[in-house]
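> no sequence for this one, just the structure:
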């Protein structure tokens, strides 16, 4: 998943928060959360979460108040094309938020 994220967002910054990697451009875009981190409810596999995921048009992701995520239990279960599409959508949402903030400042 990390490789896919870095291919889709080559200019992103990768930072650790809560012992998991988060990926930023203007703000947090997404994260990879393994089941080995005990304080998140990922029981098996690895989850990819999107910080502005509640803005997604797709209902595939499990949505909470601030984020949305999907869990994969094996490498074969990852739909790479779908995941890329969601990453690109998350980047567009991030850029729209920044543009809206810049308009308010001017």
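Alright, I've got the coordinates. Owing to the predicted nature of the structure, the values given are computational and were not obtained by experimental measurement.
> alpha carbons only for contacts and neighbour counts from here, please
OK.
> mind listing residues that contact stretch 53-71?
42, 44-52, 89-90, 93 (Cα atoms under 8 Å, 6 or more residues apart in numbering).
> the structure to be compared is supplied as follows:
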């Protein structure tokens, strides 16, 4: 079975660079993320699935407009504030994404804010489940 490092190594260079930068930000925010391939792409877990990185060359990649290379998806994106207006719902109920076309389009501060909020939601959902 392929691991995340093998998966990244096989990506086209433009996707690889974007994915590596986003992955670095994820682990800067939460070094304890559990990272594993699910649906053929890297997912990041704490109590449950928090987010994922989906290169458009990966199997089952959703159709995206434009020159998008990598999607940063949030499993409970519908609960995020979307204060910067970057999260896209498209035709999904819960999962929201931020598309990235170039390495230079990554605003580290905004990405960090979304990840931190997603982690807080993960904590809240875990608490509410343990209280039941």
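Here it is on my side, so go on. Just so you know, these numbers come straight off a predicted model, no measurement behind them.
> TM-score of the superposed pair?
After superposition, the two chains reach a TM-score (TM-score structural alignment, normalised by the length of structure 1) of 0.92; 104 aligned residues with a Cα RMSD of 1.2 Å.
> return the members of the contacts of stretch 53-71 of structure 1 classed as buried.
42, 46, 47, 48, 49, 50, 51, 52, 89, 90, 93 (16 or more other Cα atoms under 10 Å).
> now do the SS call for the equivalent of residue 111 of structure 2 over in structure 1.
Taking TM-score structural alignment, residue 111 of structure 2 has residue 83 as its aligned residue in structure 1. Secondary structure state of residue 83 of structure 1, per DSSP: H, G, I helix; E, B strand; the rest coil, is helix.
> go on, residue 96 of structure 1?
helix.
> corresponding residue for residue 79 of structure 2 in structure 1?
That one, residue 79 of structure 2, aligns with residue 55 by TM-score structural alignment.
> quick check: its match vs residue 75 of structure 1, distance?
Using Cα to Cα, to the nearest Å, residue 55 of structure 1 is found at 27 Å from residue 75 of structure 1.
> what ranges does structure 1 have for its strands?
13-17, 20-24, 28-34, 46-50, 62-63, 68-72 (DSSP state E).
> export these as JSON lines, with columns for distance to residue 6 of structure 1.
Output for those, formatted as JSON lines (distance: least, Cα to Cα, whole Å):
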{"stretch": "strand 13-17", "distance to residue 6 of structure 1": "9"}
{"stretch": "strand 20-24", "distance to residue 6 of structure 1": "9"}
{"stretch": "strand 28-34", "distance to residue 6 of structure 1": "11"}
{"stretch": "strand 46-50", "distance to residue 6 of structure 1": "13"}
{"stretch": "strand 62-63", "distance to residue 6 of structure 1": "23"}
{"stretch": "strand 68-72", "distance to residue 6 of structure 1": "18"}
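> residue 103 of structure 1: which of the ones you listed is closest?
With Cα to Cα, the closest approach to residue 103 of structure 1 among these belongs to strand 28-34: 20.3 Å.
> for residue 34 of structure 2, which residues are in contact?
44, 45, 46.
> rerun that using 6 Å as the cut-off
The contact partners of residue 34 of structure 2, by Cα atoms under 6 Å, 6 or more residues apart in numbering, come to 44, 45.
> which one in structure 1 is aligned with it?
Using TM-score structural alignment, residue 34 of structure 2 pairs with residue 13 in structure 1.
> look up how far residue 25 of structure 1 lies from that match.
For residue 13 of structure 1, the distance to residue 25 of structure 1 equals 6 Å [Cα to Cα].
> again with residue 43 of structure 1
Note on residue 43 of structure 1: its distance to residue 25 of structure 1, by Cα to Cα, is 29 Å.
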